[in-house]
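Peer 1: I need the structure of the sequence given here:
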Amino acid sequence: MRDLEKFIAGFSRFQENYCREDGLFQQLRESQHPSTLLIGCCDSRVDPALLTGSDPGELFVVRNIANIVPTCTPDAPPGVSSAIEFAVCSLQVERVIVLGHSRCGGIRALMDDVVVDAETDFVSRWMRFAARAKAQVRRELAHKTPQQQRRACEMANILCSLDNLLSYPWLRRRVEAQQLSLHGWYFDLEEGALLAYSPRQQAFLPLVCPLDRTVHIGHRG
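Peer 2: Modelled structure (predicted):
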């Protein structure tokens, strides 16, 4: 019950901040005009609006286990694909960010071949959409530790999702017309840092570096 009370109190603060007559929702109640589609993971530690300091109306967010974008096929899962279509074709967002993160439970399940329930096995069935990233890591980094392989797969999965976005013809057309940009971001939970994929360097490079946790001890007189 304490959690529910906390959530209700949180909504009351939200209402006070955003729903007054001069609040943000007076502008947003008729329509939304987000500039960015962010495809992120369901992980409770990785809230896109909190991480980016975004107000309501700034991000159109799609979240699923392991921030996966399936390839555009007639039998692609419609939940993710329809959200991408709506953001790109109807809202005409200016950019798409695929946001992955370290310690991803979905990637761990993929790499460790975890089956949650043999009867349903929803997680494993979903994670098959990231099989290409797993195969690449197994092939190229077979000599690395399981932890290193999982981290590499988290990053490879972001790149696979970016590639899969280009399989949607209406999205690809907007990218080619330079009306839409694609970005791959990686949130390092351990370091509290944000990395972005650089196609030129073919590597994830710091956008926001880790905090300096060095303890400075002053000289005693």
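
Peer 1: can we go C-alpha only for contacts and neighbour counts from here?
Peer 2: Will do.

Peer 1: helix or strand: which one has the most centrally placed residue in the chain?
Peer 2: Nearest to the geometric centre of the chain sits Gly40, at 2.1 Å (CA atoms, centre = their mean). Assigning secondary structure by DSSP states H and E places Gly40 in strand 36-41.

Peer 1: and for comparison, fold this next one:
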Amino acid sequence: MEFARPLPGFLVQRYHGWKATTHAENSAWYQRLATEGQRPRAMVISCCDSRVHVTSIFGADQGEFFIHRNIANLVPVYEPDGQHHGTSAAVEYAVMALKVAHLIVLGHSNCGGVQGCLDMCEGRAPELEETASFVGRWMDILRPGYETVKGHADMPHALEKEAVSVSLRNLMTFPFVKEAVESGRLSLHGLWVDIGEGGLHTLDGKTGIFAPV
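Peer 2: Reported below is the predicted structural model:
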């Protein structure tokens, strides 16, 4: 595999720093994680955006969260069609194998994926309309959400929050998620974080409004 190159020097340096400090100071905990396996209490579906650091937001340690990241923190509808479904597979593993008690969808401000969907729906991103655009076809999941909040005064933020709501609704199309929720074994949560302000908002399932935590 000639195209595989050595790791950049700055990452090697950072690794050795982590190994000599964080890992060395918590070596017993890492050994326990390795031998006993993971028992996360919650799964978090968040955006790939490098500015969204789930474990930092909640002050979490290794082993606490089962985290899946994708463009715009979206969950597709349940569709067992024999294709590759990374997000659906992660949800299935978290609910069925790890038996997490909480499933959190975490959206955020200034989301590039959501902005792309907005531009696509309003005719400003013809490249995303192309059949070969992976991003565009992924953002099709959010098109119904655009129709829901179309014309909102604060459109980008409204669509970012709607992306969370769309994902929560889609999660309930998975039979094993629906059964776990209805039996009380699993609870779903919708969150939106303001990157600049550090504010965290939670979705009220009854009113559909995001309020500060």
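
Peer 1: TM-score of the superposed pair?
Peer 2: TM-score for the superposed chains, counting by TM-score structural alignment, normalised by the length of the second structure: 0.86, backed by 199 aligned residues with a CA RMSD of 2.0 Å.

Peer 1: follow-up on the earlier one: distance of the residue nearest to the centre of the first structure relative to Asn17 of the first structure?
Peer 2: Here Gly40 of the first structure is placed at a distance of 26 Å from Asn17 of the first structure (CA to CA, to the nearest Å).

Peer 1: pull the contacting residues for the residue nearest to the centre of the first structure.
Peer 2: The contact partners of Gly40 of the first structure, by CA atoms under 8 Å, 6 or more residues apart in numbering, come to 46, 48, 61-64, 66-68, 98-100.

Peer 1: switch to 6 Å and redo it
Peer 2: Gly40 of the first structure sits next to 63, 67, 99 when contact means CA atoms under 6 Å, 6 or more residues apart in numbering.

Peer 1: so what does Ser56 of the second structure match up with in the first structure?
Peer 2: By TM-score structural alignment, Ser56 of the second structure lines up with Leu50 in the first structure.

Peer 1: check which element follows the helix or strand harbouring that match along the chain.
Peer 2: For Leu50 of the first structure, the host element (DSSP H and E) is helix 48-52. Downstream of helix 48-52 of the first structure, the first helix or strand assigned by DSSP H and E is strand 59-64.

Peer 1: and that next one, which stretch of the second structure?
Peer 2: Against the second structure, strand 59-64 of the first structure falls on residues 65-70 (TM-score structural alignment).

Peer 1: re the thing from before, can you list the contacts of Gly40 of the first structure in JSON lines and add distance to Gln136 of the first structure?
Peer 2: Listed next are the contacts of Gly40 of the first structure as JSON lines, based on distance: CA to CA, whole Å:
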{"residue": "Arg63", "distance to Gln136 of the first structure": "24"}
{"residue": "Asn67", "distance to Gln136 of the first structure": "18"}
{"residue": "Leu99", "distance to Gln136 of the first structure": "20"}
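
Peer 1: how many neighbours does Arg185 of the second structure have?
Peer 2: Other residues lying near Arg185 of the second structure total 14 when counted by other CA atoms under 10 Å.
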